[in-house]
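K.L.:
Here is a sequence together with a model predicted from it:
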Amino acid sequence: MAFSNLVTDLPVKGKTYKFYDLTALNDPRYEKLPISIRYLLEAAVRYCDDFHVKKADVETILNWEEMQTAQAEIPFKPARVILQDFTGVPAVVDLAAMRDAVQQMGADPAKINPVCPVDLVIDHSVQVDAYGSLDALAKNQAIEFERNKERFNFLKWGSKAFDNLLIVPPGSGIVHQVNLEYLARTVFADKDNILYPDSVVGTDSHTTMIDGCGVLGWGVGGIEAEAVMLGQPISMVIPEVVGYELTGTLPSVATSTDLVLTITKNLRDLGVVGKFVEFFGEGCASLSIADRATIANMCPEYGATVGFFPVDKRTIDYLHQTGREEEMITRTEAYLRANNLFVDYADPNFRPNYTTVLKLDLSTIVPCVSGPKRPHDRVDLDKLHKEFNEGLGAKISFKGFGLKPEEISKSVKISVDGHDTHLEHGSVVISAITSCTNTSNPSVMLAAGLVARKAIKAGLKVPSFVKTSLSPGSGVVTKYLEASGLLPDLQKLGYHIAGYGCMTCIGNSGPLHEAVSAAIEENNLVVSGVLSGNRNFEGRIHPLVRANYLASPPLVVVYGLAGNVNKDIFNEPIGHNEQGNAVYFKDIWPSRDEIAEFEEKYVMPQFFKEVYETVETGSPEWQQLETPQVKLYPWDKASTYIKKVPFFENMTKELPKQSDIQSAYVLLNLGDSVTTDHISPAGNISKTSPAARFLASKGLSPKDFNTYGARRGNDEIMARGTFANIRLVNKLASKVGPQTTHVPSGEELDIFDAAERYQKEGHSVIILAGKEYGCGSSRDWAAKGPFLQGVKAVIAESFERIHRSNLIGMGIVPLQFTQGQNADSLGLTGKEQYSIEIPETLKAGDILKVHVSNGNSFDVLCRFDTEVELTYYRHGGILQYMIRKLIQ
């Protein structure tokens, strides 16, 4: 290796390790680099072979201050990959299909095998079917296995057929919390005792949560992650780094959730897409690792690549608290200190050179929520009722619901399990303590328990129409809630444990009570969900719940008790007890000191050890799964869950011929902030959808349809589920929903049916879109689905980072309107035909010409940002490139 002269011994308690000593570069630029950039530098130095990683790449990173705005491309090899099952199943399906393709081309299928550690946590399959009872957990886990046995069997096969693939079974917790508490290494020691920083890319956008404990990590597309598994470095543009200086301490009434929602808004306003954010300042020292992880988790919502907290003494304390081995902790601190990667946030002299610096005084944070349709739309808690009420009659937008004046005061009487009650606009029908963002944080989880205890003492109850659930991120949460005696208080209010998984935040909220559903649908009610999650896009949480607010776990309980978001939470009573006495917010809200006392007393290291000792064993149901001991997967043609993908059919060793896009029709004409939930929903399969018709043709009844997320291993269903979100707004459709106009005939069809007809007629299709196309969760099917529908290009005002990467990975061309232009400004209706010139000499960042059938033409920026991305495109996609590379 080019920098082997930097390898230095590091003695730690009688054992000698080795490491690449970056200080031995004797380069004054090193000490000025942000810590996150030093991590990129270390990986480049360690892997520098002047082939995959060149000395020039190392120099580019060292020269970060000059190169950060130059769009300079660098390679990065992360230490490991992490997956969850929604994205993990299609990744393993792809790998299995790649093995078949390699064998068909006469090469060894075993060449398709992860070369770096891959951890897959099954956490997205459990749904809130049962709730509000002690047996909810057992029932939901039993249903989860019944629904997903075939998927789980496939994943268990993968863990045996592929080396370096660890499966964490269902029921263990949420991927990011398990990563934080158990999987994260902080510093790796390889077989040669060489130490290096832990870094990870994951197929879930909230992989960034791990940045809270000093592990550099971010989300990538599933397709890109597969290439990393197979040894390919990530090609990335060296990022700008925003330094976010935190000062002061949080006031007693505020939580880390309030802090992160404020940070999310501030960074969204600044604009940090494609940038690193690195936190520093004495305020960081007052934040626990769980607090930092909460902030890092929401990184996709503020748009950055990472939200990084370098390792300090508090990180080391957290490793002790979570039961890591003493030897690992000792060598971790010794290595980081030796390489100047360890920080003291209280040291005013620690101030690397950042691109720009933002400041926040923690003492200014006030209680807040975000919503009703986007996670970065922060609302002060005392203004929520006013904003919601104004939004009811406002035109449909991110804040408005478009109700007629006569509809706004509507109230509907219903009976729920023998309790007479009424529903109105703002009624909280889902109150869920859920998601990795907050369930990893003992302070807010204990605060929720304390709110429940005080509410019970005050005589409050949760209204019967509220669907309550508690989804801990790991078994550790249950341990400390039990030890503190707060779990029974939560249960008395209906917050029984429903499962250990993502659940409500991913859209696995399960059905509402029939009377509630009927009242909403028949009366056009704008009801609400309040959840401690990180995503609240339209149609994601539940198709009938239009207003969804992200809140801290204690606020979830408060609003569950209040029963409506259209209430002045600080001045109106939360509710009344049986004696008719009013109970207010201040009566049930715990102080920060109370919460801290419980955390210090009941969050114990032994809980982490007890939970994670057996985490890889799984439940008896998991252990009983029997899988074939073969390297090539025996595909079952009758399966509606696992199917061999068609991406590699008829693939040859030679590159496919590149051609222009000729006379393409517009499949969809979309506006701003079209999310991956709009493109590839993960929730329930509508009974009237093309996917439902396909499943019915296979003899399945609606109760067995499961979700799109659970069926990501079957391309037939996922192609039909592409753009199937009932809240999709398409300018080529007469109403909101998953329809479009088939332009040649003028007929309005389901989007899949229109795409299928275009393909049969031999027509290519493209998509027109506005700003932030593909924002939200990292979903490879949001690119794979359009590919199977025949989409050749997307022309948008801007793209979300991961989704643009996924489009390229599937051979779809991402094109960007030039500054100040969009479909409307150019007078495009979407009913024209479009031809796009793609020259053989295409280079990254070229301007291309689009010719429209109405005689006009316009320029677009080709968003292949690097030469590597162009290479993937010329191969027809990243996986095709990997196959050809591995069989050379």
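P.N.:
Arrived safely. Because the structure is a prediction, the values reported are computed rather than measured.

K.L.:
can we go C-alpha only for contacts and neighbour counts from here?
P.N.:
Fine.

K.L.:
And stretch 94-114, end to end?
P.N.:
For stretch 94-114, the first-to-last residue distance is 12 Å (CA to CA, to the nearest Å).

K.L.:
in the stretch 501-650 of the chain, which spans are helices?
P.N.:
514-523, 553-562, 585-588, 592-602, 605-612, 620-624 (DSSP state H, counting those that start in this stretch).

K.L.:
For Asp211, which of those helices is the nearest?
P.N.:
With CA to CA as the measure, helix 605-612 is the member of the helices of the stretch 501-650 of the chain nearest Asp211 (20.0 Å).

K.L.:
residues of the closest one that come out buried?
P.N.:
Neighbour counts over helix 605-612 (16 or more other CA atoms under 10 Å) mark 605, 607-609, 611-612 as buried.

K.L.:
Same check on stretch 614-627?
P.N.:
615, 618, 622.

K.L.:
Save those as JSON lines, and put in distance to Leu270 too.
P.N.:
Formatted as JSON lines, these follow (distance: CA to CA, whole Å):
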{"residue": "Val615", "distance to Leu270": "41"}
{"residue": "Gly618", "distance to Leu270": "44"}
{"residue": "Trp622", "distance to Leu270": "47"}
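
K.L.:
just the buried residues of helix 605-612 now: which is nearest Phe152?
P.N.:
Tyr612 (20.4 Å).

K.L.:
What sits closest to that closest one if chain neighbours are left out?
P.N.:
Excluding its sequence neighbours, the residue lying closest to Tyr612 (CA to CA, 6 or more residues apart in numbering) is Tyr182, at 7.0 Å.

K.L.:
Let me have the helices of the stretch 501-650 of the chain in TSV, adding distance to Asp190 as columns.
P.N.:
Output for these, formatted as TSV (distance: least, CA to CA, whole Å):
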stretch	distance to Asp190
helix 514-523	55
helix 553-562	40
helix 585-588	51
helix 592-602	35
helix 605-612	22
helix 620-624	30
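
K.L.:
Most tightly packed of the ones you listed?
P.N.:
Of all the helices of the stretch 501-650 of the chain, helix 553-562 carries the top mean neighbour count, a mean of 27, counting by mean count of other CA atoms under 10 Å.

K.L.:
what residues does the helix or strand that contains Glu65 touch?
P.N.:
Element membership for Glu65 (DSSP states H and E) is helix 64-67. With contacts defined as CA atoms under 8 Å, 6 or more residues apart in numbering, helix 64-67 is touched by 33, 37, 60-61, 238, 353, 355.

K.L.:
okay, now the one to match up with it:
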Amino acid sequence: MTTNSFGAKDTLSVGDRSYEVFRLDALQSQYDVARLPYSLKVLLENLLRTEGNGSVTKEQIEALATWDAKAEPADEIAFTPARVVLQDFTGVPAVVDLAAMRDAMGELGGDPSKIEPLVPAELVIDHSVQVDAFGNAQAFAFNAEKEFERNKERYQFLRWGQEAFESFKVVPPDTGIVHQVNLEYLSRSVFVNDRTGQAYPDTLVGTDSHTTMVNGLGVLGWGVGGIEAEAAMLGQPIPMLIPNVIGFRLKGELREGATATDLVLTVTELLRKTGVVGKFVEFFGEGVTRLPLADRATIGNMSPEFGSTAAIFPIDAETIRYMAFTGRPKEQLELVEAYAKAQGLWHDPSEEPTFSQVVELDLGDVVPSIAGPKRPQDRVSLSVAKDAFRSSLGDLLHGDDGPSGPYDKALDNSFPASDPPSAAEPSGSNGSAAHPVEAAAGDHHHGTAVLESKTSVQVEYDGRTFPLDHGHVVIAAITSCTNTSNPSVMVAAGLVARKAAALGLNRKPWVKTSLAPGSMVVTDYLERAGLNVDLDALGFNLVGYGCTTCIGNSGPLPEPISKAVNEADLSVTSVLSGNRNFEGRISPDVKMNYLASPPLVVAYALAGTMDFDFEVDPLGQDQAGNDVFLKDVWPTTQEVAQTVEECLQADMFRSSYAQVFDGDENWRNLDVPTGDRYAWDASSTYVQKAPYFDGMPADPEPVQDIAGARVLAKLGDSVTTDHISPAGSIKRDAPAGTYLEGRGVKPADFNSYGSRRGSHDVMIRGTFANIRLRNQLAPGTEGGVTRYLLDDGALPAGETTSIFEASEAYQKADVPLVVLGGKEYGSGSSRDWAAKGTNLLGVRAVITESFERIHRSNLVGMGVLPLQFPDGESAESLGLTGEEAFTITGLAGPLNAGELPKTVQVQAGDVSFEARVRIDTPKEADYYRHGGILRYVLRQLVAAG
């Protein structure tokens, strides 16, 4: 029952049905709630409806109703999402934890059946398929078969969960990407609770940061770690501070040749510069009305890349059109429109709500762009992409070895006769070209000196011989929910392929090409337009329905190419239509990664190198020997729009999603365990009982200050969750590889870290083990290594060892650990294992200059203390080497007294400073006192009987 202090409960009749609703205008006589941004109106309704649930109070409602747009966030509210969405990498450990909680519930004398999702939870298996086969018609079937071979045990476990938990559904593998399936099928826009008869805004949290894609549909939701999602599934409201809301005014319309990808890269760059971490971004203005919903979803998808919690578009006529087109029933459409208009949630482009800040973009200023080579916010206009690449390459090469190091070499960009040189690849008397960074401004560091030797390596592969060099594009992937959900850019890619194939062009032989759509609908409309044939002709054959290259499942490069890259230490590149291009993410062989629209991915596959200027360099020659340029194969906006209109039909969505939960024969024929409690297999290296409840007392023990801690890792700026959480392939000589071989697993069967997220023994060994991690405590190294700082004989004192081995030794000596970091610590995907692994390594506190939202929250949720250096200070400015012993005081007293300390005192060797405590809300303080959110929830459920 709701307390209903403001008399907001009412009914709304739509068609022949009445719904219970909580009207926002019931507060208008006391508070000017009409001025609130759309996103805060959604939160306000959420509080009105859940008032009196033990977490939501009248005071919270008043705080939101009287929101001060300019104030620093300070008021806590409790948000209750309507549903939870998971993907399999983060979903498997979530279900593992729920299964372990059922066991722990029984051991504490409670009823295990009480561990049950109280809100709908839907999991889409999309993160497991890898690009093993590519460039042929059998690639999809081969990759799907390999996926089931590798992941059978995980899939059996998920099938068990689907049967054991009533409110848990699974979309089987080879169906689509979670965010695209969520956008096209799962989302309701207005949620109807048949049990209560209530209608309210569809809201959610998801175990993937790109959950924000559905913001384009007017659905408020964002990514959280698996631990937060599990608590939400169990009915726990999510504590949050009422955020600042940045208004983003759009005006004008996109120019000819500009795509939704170019737009979102521009938005990402602008909002990163604005600074929106932890804030909501809300789009408004006349320009919104000119954006198709797919373009809005593309922008919402990239919210984590510019750092905001959400990036939302209000409901309008385009929302209704899209829902109708994607097969939602008429009754749902009528409800969404009626509810949005009744609640003041319908977008009026002439109105401007009250915002904390307003930024503006004229859509006409958007130009073709790429982003890279390391971060999605590093946008580069296509017109200067070649020079930017050369500058970045110079920084990469000389930054590693200095101007006179082994990289101080010329490039050989000469091509075999079958691939004649372009203007970008001038042949001299010896067939070599100038160093690719020579044209960039700057000194010798940027490659302006005349260089003599060559770096080109001759490679024999697939019956051809060709040179491989710095900057060559070895991966070109049309991938990721960000862009494959958008018909305009997918059709544009197909049209580029059609025009190029008709002129006799093809991808360069060293390029691994792939097409991995986010839903089967994409295949349907490409086939209806005949564009699949053209994409296949250039090697962009279907490889699977899943995230693939965007999450690092690019699969191995062909062996001769991989060997050449590693033996010559070449800085080769990837180009993908994804959302993430962090170091070490895409492929262990590739150092430079660029985000681009699907049609530009095709263009770069044709060019074969990033050292390319599309305005002056030909892609190749046609059958008559004439140069072919990008402008010759680039479709017009009208061509794209006409093709989309002809090939994309509403019936495709209805047929593709008719049996979305059924799966194929492989899925249906799995041998599935039964019973309400999972029968753990002690020999499993995929699914293990979670250790977080081992030895847990019924009541939490008092919080203690931290004394005598040592530094496990001292890290720099922009350390992402990809650097922290295990991801990608498992190396044989890594601690996780050694462990698996010791358990009888052959290296060929290691699979990826993501696929083994249900095994804490594997994951703890891969935490902080990213091949590109640079631990300043072990200078000159790269990867998951540190120095052991105790002289106790457990390990050689002061010598380099793996982070896992050092952690084991420290924990045996009962020595707590800390991690030091710089700015934007924990940016990137919502990887719960970045926090879980940190906890299991024995890290008690992480001290940084700043955190990104999700990872900070997850650290608290795992009982790890997040601290920030004083404003303007850093490990470097304080003179910290990482060799000091750390003592942290002033934490235990306030927390044990039920208070939330703002600062603690840190003594590190001879250095003393006051650190800011980033436990941001009273509810988070409760989680920390209990040793994490899962222990808190379990104890609450036990106490409730």
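P.N.:
Perfect, I can see it now. All values derive from a computational prediction rather than experimental measurement.

K.L.:
Kindly provide the TM-score of these chains.
P.N.:
The TM-score (TM-score structural alignment, normalised by the length of structure 1) is 0.98; 884 aligned residues with a CA RMSD of 1.5 Å.

K.L.:
that older thread, ok, and the most crowded of the contacts of helix 64-67 of structure 1?
P.N.:
Ile61 (27 neighbours; other CA atoms under 10 Å).

K.L.:
doesn't Tyr39 make contact with that residue?
P.N.:
No - with contact defined as CA atoms under 8 Å, Ile61 of structure 1 does not reach Tyr39; the gap is 10.1 Å.

K.L.:
how about the helices in the stretch 1-150 of structure 1?
P.N.:
Counting by DSSP H, counting those that start in this stretch, the helices of the stretch 1-150 of structure 1 are 35-47, 55-62, 64-67, 85-104, 136-161.

K.L.:
Arg693 of structure 1: which of those is closest?
P.N.:
helix 136-161 (18.8 Å).

K.L.:
Packing partners of that closest one?
P.N.:
The contact analysis (3 or more CA pairs under 8 Å, 6 or more residues apart in numbering; DSSP states H and E) places helix 136-161 of structure 1 against helix 85-104, strand 165-168.

K.L.:
start and end residues in structure 2 for the first one, please.
P.N.:
On structure 2, the counterpart of helix 85-104 of structure 1 by TM-score structural alignment is residues 88-107.

K.L.:
distance between the matching stretch and the chain's centre?
P.N.:
23 Å (CA atoms, centre = their mean, to the nearest Å).

K.L.:
residue ranges for the strands of the stretch 151-300 of structure 2, please.
P.N.:
With DSSP state E, counting those that start in this stretch as the criterion, the stretch 151-300 of structure 2 has strands at 168-171, 190-193, 198-201, 203-206, 220-223, 238-241, 245-251, 280-284.

K.L.:
Not counting sequence-adjacent ones, nearest residue to Leu503 of structure 2?
P.N.:
Leu503 of structure 2 sits nearest to Asp622 (CA to CA, 6+ apart), 4.9 Å away.

K.L.:
show me what contacts Pro329 of structure 2?
P.N.:
Pro329 of structure 2 touches nothing, counting by CA under 8 Å, 6+ apart.

K.L.:
What's the match for it in structure 1?
P.N.:
So, by TM-score structural alignment, Pro329 of structure 2 is matched to Glu325.

K.L.:
How about the match of helix 85-104 of structure 1, which residues are buried there?
P.N.:
Neighbour-count burial for stretch 88-107 of structure 2 [16+ other CA under 10 Å]: 88-105.

K.L.:
can you list contacts of it?
P.N.:
Outside stretch 88-107 of structure 2, the residues that reach it (CA under 8 Å, 6+ apart) are 111-116, 123-128, 154, 158, 161, 207-208, 225-227, 229-230, 677-678, 687-690, 693, 754-755, 757-758, 831-832, 938, 942.

K.L.:
ok, now with 6 Å
P.N.:
Applying CA atoms under 6 Å, 6 or more residues apart in numbering, the contact partners of stretch 88-107 of structure 2 are 112, 115, 125, 207, 226, 689-690, 754, 757-758.

K.L.:
mean deviation of that stretch from structure 1?
P.N.:
Stretch 88-107 of structure 2, aligned to structure 1 and superposed, deviates on average by 0.4 Å (mean CA distance after the TM-score superposition for structure 1).

K.L.:
From what I see, Leu204 of structure 2 and Val84 are in contact.
P.N.:
Yes - if you go by CA atoms under 6 Å, Leu204 of structure 2 and Val84 touch, sitting 5.4 Å apart.

K.L.:
shared neighbours of these two, which are they?
P.N.:
With CA under 6 Å, 6+ apart, Leu204 of structure 2 and Val84 have no common neighbours.

K.L.:
The residue nearest to Tyr612 of structure 1 matches what in structure 2?
P.N.:
Counting by TM-score structural alignment, Tyr182 of structure 1 corresponds to Tyr185 in structure 2.

K.L.:
ok, how many other residues are close to its match?
P.N.:
Tyr185 of structure 2 has 19 nearby residues by other CA under 10 Å.

K.L.:
now Asp16 of structure 2
P.N.:
6.

K.L.:
next one: the one 10 residues further on
P.N.:
Counted with other CA under 10 Å, the burial measure for Ala26 of structure 2 works out to 15 neighbours.

K.L.:
What lines up with it in structure 1?
P.N.:
By TM-score structural alignment, Ala26 of structure 2 lines up with Ala24.

K.L.:
what's the closest non-adjacent residue to its match?
P.N.:
Of all residues not flanking Ala24 of structure 1 in the chain, Leu6 sits nearest, at 6.3 Å (CA to CA, 6+ apart).

K.L.:
quick one: contacts for the counterpart of that neighbour in structure 2?
P.N.:
Under the alignment by TM-score structural alignment, Leu6 of structure 1 pairs with Ala8 in structure 2. Contacts for Ala8 of structure 2 (CA under 6 Å, 6+ apart) come out as 22-23, 26.
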